[in-house]
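Quick one, structure for this:
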Amino acid sequence: MMTQILCAIDDTKPSENAADFAISLASQLSAGLVFYMVNPAIPSRLRGIPGNLWPDNYIRGHLDEALRR
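The predicted structure follows:
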């Protein structure tokens, strides 16, 4: 049976700590590790169409940084 660890991250210091812990735990357990970052929708002033808080490249940067650790 393969063990998977899911670690939700955002752009905060506690999230960095959680990512570090998840990396360590995955290593100790020889487990797979998946990072997940939710991009919250925010209201838009243009026709009420919601946008996202962070652009895709911002999210990709955080995910890439977590994977480099």
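
from here on, contacts and neighbour counts on C-alpha atoms
Noted.

Which of the helices or strands spans L33?
strand 32-36 (DSSP states H and E).

For burial, what's the neighbour tally of D56?
10 (other CA atoms under 10 Å).

Kindly provide the distance from it to G32.
24 Å (CA to CA, to the nearest Å).

and for comparison, fold this next one:
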Amino acid sequence: RGLERLGKKKWRRHVAKVVERLKEALAADYVVLGGGNSKKLDTLPAGARLGKNENAFVGGFRLWKE
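Take a look at the predicted model:
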């Protein structure tokens, strides 16, 4: 919805800001982006990488197991 509402250029800027804020808030080395719209990013924001949706569950289980 955001992509349609904001347009591609502004949406990309918002994605970059969210990645930056998530990294800071969670003290993360990187943020994994997934979903259909993530493929529409020509270049990934700094500190982001693409992941598959099915891996989100595995990662979540590992996080809570530790």
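
TM-score of the superposition?
Put the two chains on top of each other and the TM-score (TM-score structural alignment, normalised by the length of the second structure) is 0.35; 37 aligned residues with a CA RMSD of 3.1 Å.

From the contact counts, what lies against the strand holding L33 of the first structure?
With contacts taken as 3 or more CA pairs under 8 Å, 6 or more residues apart in numbering; DSSP states H and E, strand 32-36 of the first structure sits against strand 4-8, helix 13-29, helix 56-68.

try it again with 6 Å
Helices and strands touching strand 32-36 of the first structure, by 3 or more CA pairs under 6 Å, 6 or more residues apart in numbering; DSSP states H and E, are strand 4-8.

which helices and strands does the strand it packs on pack with?
When contacts are defined as 3+ CA pairs under 6 Å, 6+ apart, strand 4-8 of the first structure packs onto strand 32-36.

list the buried ones in the strand it packs on?
L33, V34, F35 (16 or more other CA atoms under 10 Å).

Also stretch 13-21 of the second structure?
Here stretch 13-21 of the second structure shows V15, V19, E20 as buried, counting by 16+ other CA under 10 Å.

Looking at those, which is nearest N55 of the second structure?
N55 of the second structure has its nearest neighbour among these in V19, at 18.4 Å by CA to CA.
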